[in-house]
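**Q** Here is the input, now give the coordinates:
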Amino acid sequence: MYETRVQSYKNRYSLRFNFGVLKLVGLWSCLSFVLSGCGAGWGTKSVVDDEAFIDVITQQTRAIEEGHEQLVILSEMHRQLSEELAETKKQVDLLYKKLAAAKSIELASKKQNVVVKESPPTKKQTKEPLDGKLVLGRIEWVWLDLMGQTLKAKVDTGAKSSSLSAENIQEFERDGQRWVRFNMPEDPDKKVYEAPLIKYQNVRQASVEEMDQRPKVMLVVRIGDLSEETEFTLADRSNMNYPVLLGRRFLRDIAVVDVARKFVQDKFETQNQKAVDKLTSRSDSP
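**A** Modelled structure (predicted):
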């Protein structure tokens, strides 16, 4: 009984084993078939991917070569620009040095008062006429016939018209003509002077936007041996250093100015004053 049961178990397990082996063999066969088919497909795809990869590598290599060529060109351009910039800097430095030297010379000339306006340089200081023109300094003694006295005058080549210091200016009529009367601020006696009115001249001052109307008169001026009739505008010059200003219209064609000098011409003296001086000199002599 026992042996019969054991044999039954052996037969049952033997069938199960054989059936399992058959299942494994069949599964392996199927797997081999599938793997063989997939292997063939993968091989074809791998070849295609390799060719595409080579194309990409080739294109990237060409791009790198082109980029290298452009980099070489840019490097050469940078070198040339650097050289041009260095040369330009040298030229700018040279110009700056020349400008600084010229500025130093100009400042030195101003300090030494050697700048001359409207007059050529002369080898010697003289008050004699130069090329037929009177030599004047920047400040001169002038005689005005109307006042009958000598006054200090500023000789200004930058001013167009001549000017005389005046205050209390009043216009009046005489024999059908317009006249003006005025005083001079510098005169302590406040003597009244009268002269025919030529016209009114509009003058713009630097500190005032509106135009200033100034009367203009004709006066006789004497400097040294020179006697000229010239126009003067009347204006209060009490805040100025000199009561008389001689402008370009007076100087034109008759005088040159040496701004490094003052009082080049002697004071004008009338015949009466000369006679008085002569008598005085005689009385003083032993």
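**Q** Please make it C-alpha for all contacts and neighbour counts, starting now.
**A** OK.
**Q** Stretch 163-182: how far from the chain's middle?
**A** 46 Å (Cα atoms, centre = their mean, to the nearest Å).
**Q** Would you mind listing the outside residues contacting it?
**A** If you take Cα atoms under 8 Å, 6 or more residues apart in numbering as the criterion, stretch 163-182 is touched by 183-185, 192-197, 232-238, 243-247.
**Q** now with 6 Å?
**A** 183-184, 192-197, 232-237, 243-245 (Cα atoms under 6 Å, 6 or more residues apart in numbering).
**Q** Take these and keep only those in helices.
**A** Judged by DSSP state H, the subset of those located in helices is empty.
**Q** Got a quick ChimeraX command for the buried subset of those?
**A** Buried residues within these, by 16 or more other Cα atoms under 10 Å, are selected in ChimeraX with:
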select :183,184,194,195,196,197,232,233,234,235,236,237,243,244,245
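**Q** Let's see which of the contacts of stretch 163-182 end up in strands.
**A** Among the contacts of stretch 163-182, the ones falling in strands (DSSP state E) are 183, 193-197, 232-235, 244-245.
**Q** Nearest to residue 93 among those?
**A** residue 245 (45.2 Å; Cα to Cα).
**Q** measure that closest one to residue 158 for me?
**A** 11 Å (Cα to Cα, to the nearest Å).
**Q** Help me confirm that residue 136 comes into contact with residue 257.
**A** Yes - assessed by Cα atoms under 6 Å, residue 136 is found in contact with residue 257 at 4.9 Å.
**Q** just how off-centre is the one helix or strand residue 36 maps to within its chain?
**A** According to DSSP states H and E, residue 36 maps onto helix 2-111. Distance of helix 2-111 from its chain centroid, counting by Cα atoms, centre = their mean, is 59 Å.
**Q** One more: stretch 98-117?
**A** 19 Å.
**Q** Spatially central residue for the chain, please.
**A** For the chain, residue 99 is the residue whose C-alpha lies nearest the centre (Cα atoms, centre = their mean; 13.9 Å).
**Q** and for comparison, fold this next one:
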Amino acid sequence: MVLRFTGTALALCVVLAGCQSLPEQAPEAVACPEVPVVECPVCPLQECPEPRVLEKIVLRPAAPMAVPVRPETAGELELPIIGVLEFIRVEPSGLTLEAVVDTASEHTTIAARDVRLLEKDGKRFVSYVLVDPASDEQHALEAPLLRRASVVDAHGGSARNYVVTMWLTLGDNRTRVEVSLSENTDMPYPLVIGRNLLTDVAIVDVSRRHTLEHPAAP
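**A** Here you go, the predicted model:
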């Protein structure tokens, strides 16, 4: 038994001696595994398709519109068409005044100064002064008195004016008309043409002005 133990011990010593006689080895380096590089696919460039023409618009210059010619006469009598403002020649003074045409007024009225009633040889006359708005030239006149007439102005006021006769030329028409002499200084125009001149002479278009040429001197 002792012999068996001795052999076992001897064998163990030999093994240990052999282990101690082996040279020391450096630890082997562990290399990282290579990771394959995965390349991202490159997206191809998307090109927009050519536009598809649905409707083609062609711009062309428009033809000039024909302006309708406004009539110069109207009515059964083919009367001239006048505007709300016209130039009227007044005689015997020879003045050409800008007049407003008022179809609501029955009488024709003219702005006058220094209106006075006179008596000559038992007859009544009216002296008055007409003023040229362009030059401020004054024309002193006399005419037989026809009557006195009540005139209502645009503000509702009334006055009794002397009425005389004058020759008024509107376009190609020259007419002897009864005219009321007004000393109202608020008149916007020196002459107001009423229906006593317009009847059977002209048709009024209030959208027009100065449709007639300046009346020529007789």
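**Q** so which of the ones in strands among the contacts of stretch 163-182 of structure 1 would you say is closest to residue 126 of structure 1?
**A** Proximity of these to residue 126 of structure 1 was ranked by Cα to Cα; the top entry is residue 245 with 22.7 Å.
**Q** which part of structure 2 lines up with stretch 253-260 of structure 1?
**A** Aligned using TM-score structural alignment, stretch 253-260 of structure 1 spans residues 200-207 in structure 2.
**Q** so where do the strands sit in structure 2?
**A** Using DSSP E, strands in structure 2 cover 73-74, 79-82, 85-91, 95-101, 108-111, 113-120, 123-131, 138-144, 147-152, 158-170, 173-182, 191-193, 203-204.
**Q** Between those strands, which one is closest to residue 14 of structure 2.
**A** strand 85-91 (148.9 Å).
**Q** what's the average per-residue distance for that closest one once overlaid on structure 1?
**A** After superposition onto structure 1, strand 85-91 of structure 2 sits on average 0.6 Å from its aligned residues (mean Cα distance after the TM-score superposition for structure 1).
**Q** what's that strand packed up against?
**A** With contacts defined as 3 or more Cα pairs under 6 Å, 6 or more residues apart in numbering; DSSP states H and E, strand 85-91 of structure 2 has these neighbours: strand 95-101, strand 158-170.
**Q** what comes into contact with it?
**A** Residues outside strand 85-91 of structure 2 that contact it (Cα under 6 Å, 6+ apart): 95-100, 167-170, 209-210.
**Q** How about stretch 7-20 of structure 1?
**A** So stretch 7-20 of structure 1 is contacted by nothing (Cα under 6 Å, 6+ apart).
**Q** quick one on the thing from earlier: which stretch among the strands of structure 2 comes nearest residue 217 of structure 2?
**A** strand 85-91 (7.9 Å).
**Q** roughly how far is the closest one from the heart of the chain?
**A** For strand 85-91 of structure 2 - counting by Cα atoms, centre = their mean - the centre lies 32 Å from the chain centre.
**Q** Onto which residues of structure 1 does that strand map?
**A** Counting by TM-score structural alignment, strand 85-91 of structure 2 sits on residues 139-145 of structure 1.
**Q** Tell me who's in contact with residue 213 of structure 2.
**A** So residue 213 of structure 2 contacts nothing (Cα under 6 Å, 6+ apart).
**Q** do the same with residue 162 of structure 2
**A** Taking Cα under 6 Å, 6+ apart, we find residue 162 of structure 2 in contact with 148, 180-181.
**Q** From residue 130 of structure 2, how far out is residue 114 of structure 2?
**A** According to Cα to Cα, residue 114 of structure 2 and residue 130 of structure 2 sit 9 Å apart.
**Q** next one: residue 150 of structure 2
**A** Distance from residue 150 of structure 2 to residue 130 of structure 2, by Cα to Cα: 21 Å.
**Q** ok, now residue 174 of structure 2?
**A** 19 Å.
**Q** Kindly report the same for residue 74 of structure 2.
**A** From residue 74 of structure 2 to residue 130 of structure 2 the distance is 34 Å (Cα to Cα).
**Q** now swap in residue 11 of structure 2 and tell me
**A** Distance, residue 11 of structure 2 to residue 130 of structure 2, by Cα to Cα: 166 Å.
**Q** Could you report the separation of the counterpart of residue 169 of structure 1 in structure 2 from residue 144 of structure 2?
**A** Aligned counterpart of residue 169 of structure 1 in structure 2: residue 115 (TM-score structural alignment). Separation of residue 115 of structure 2 from residue 144 of structure 2 (Cα to Cα): 13 Å.
**Q** before we move on, what about residue 111 of structure 2?
**A** 18 Å.
**Q** Pull the number of nearby residues for residue 165 of structure 2.
**A** Other residues near residue 165 of structure 2 number 15, with proximity taken as other Cα atoms under 10 Å.
**Q** After alignment, which residue of structure 1 pairs with it?
**A** Per TM-score structural alignment, residue 165 of structure 2 is aligned with residue 218.
**Q** Tally up the residues packed near the residue nearest to that match when sequence neighbours are not counted, please.
**A** Of all residues not flanking residue 218 of structure 1 in the chain, residue 231 sits nearest, at 4.5 Å (Cα to Cα, 6 or more residues apart in numbering). For residue 231 of structure 1, the count of nearby residues is 21 (other Cα under 10 Å).
**Q** And residue 111 of structure 2, by the same measure?
**A** Residues near residue 111 of structure 2, counting by other Cα under 10 Å: 21.
**Q** same question, residue 181 of structure 1
**A** Using other Cα under 10 Å, the number of residues around residue 181 of structure 1 comes to 17.
**Q** and if you look at residue 153 of structure 2?
**A** 13.
**Q** repeat for residue 143 of structure 1
**A** 23.
**Q** do the same with the one 3 residues further on
**A** Around residue 146 of structure 1 there are 13 other residues, counting by other Cα under 10 Å.
**Q** Distance check, it against residue 218 of structure 1.
**A** Distance from residue 146 of structure 1 to residue 218 of structure 1, by Cα to Cα: 10 Å.
**Q** repeat for residue 269 of structure 1
**A** With distances taken as Cα to Cα, residue 269 of structure 1 is found 21 Å from residue 218 of structure 1.
**Q** Likewise for residue 4 of structure 1?
**A** For residue 4 of structure 1, the distance to residue 218 of structure 1 equals 171 Å [Cα to Cα].
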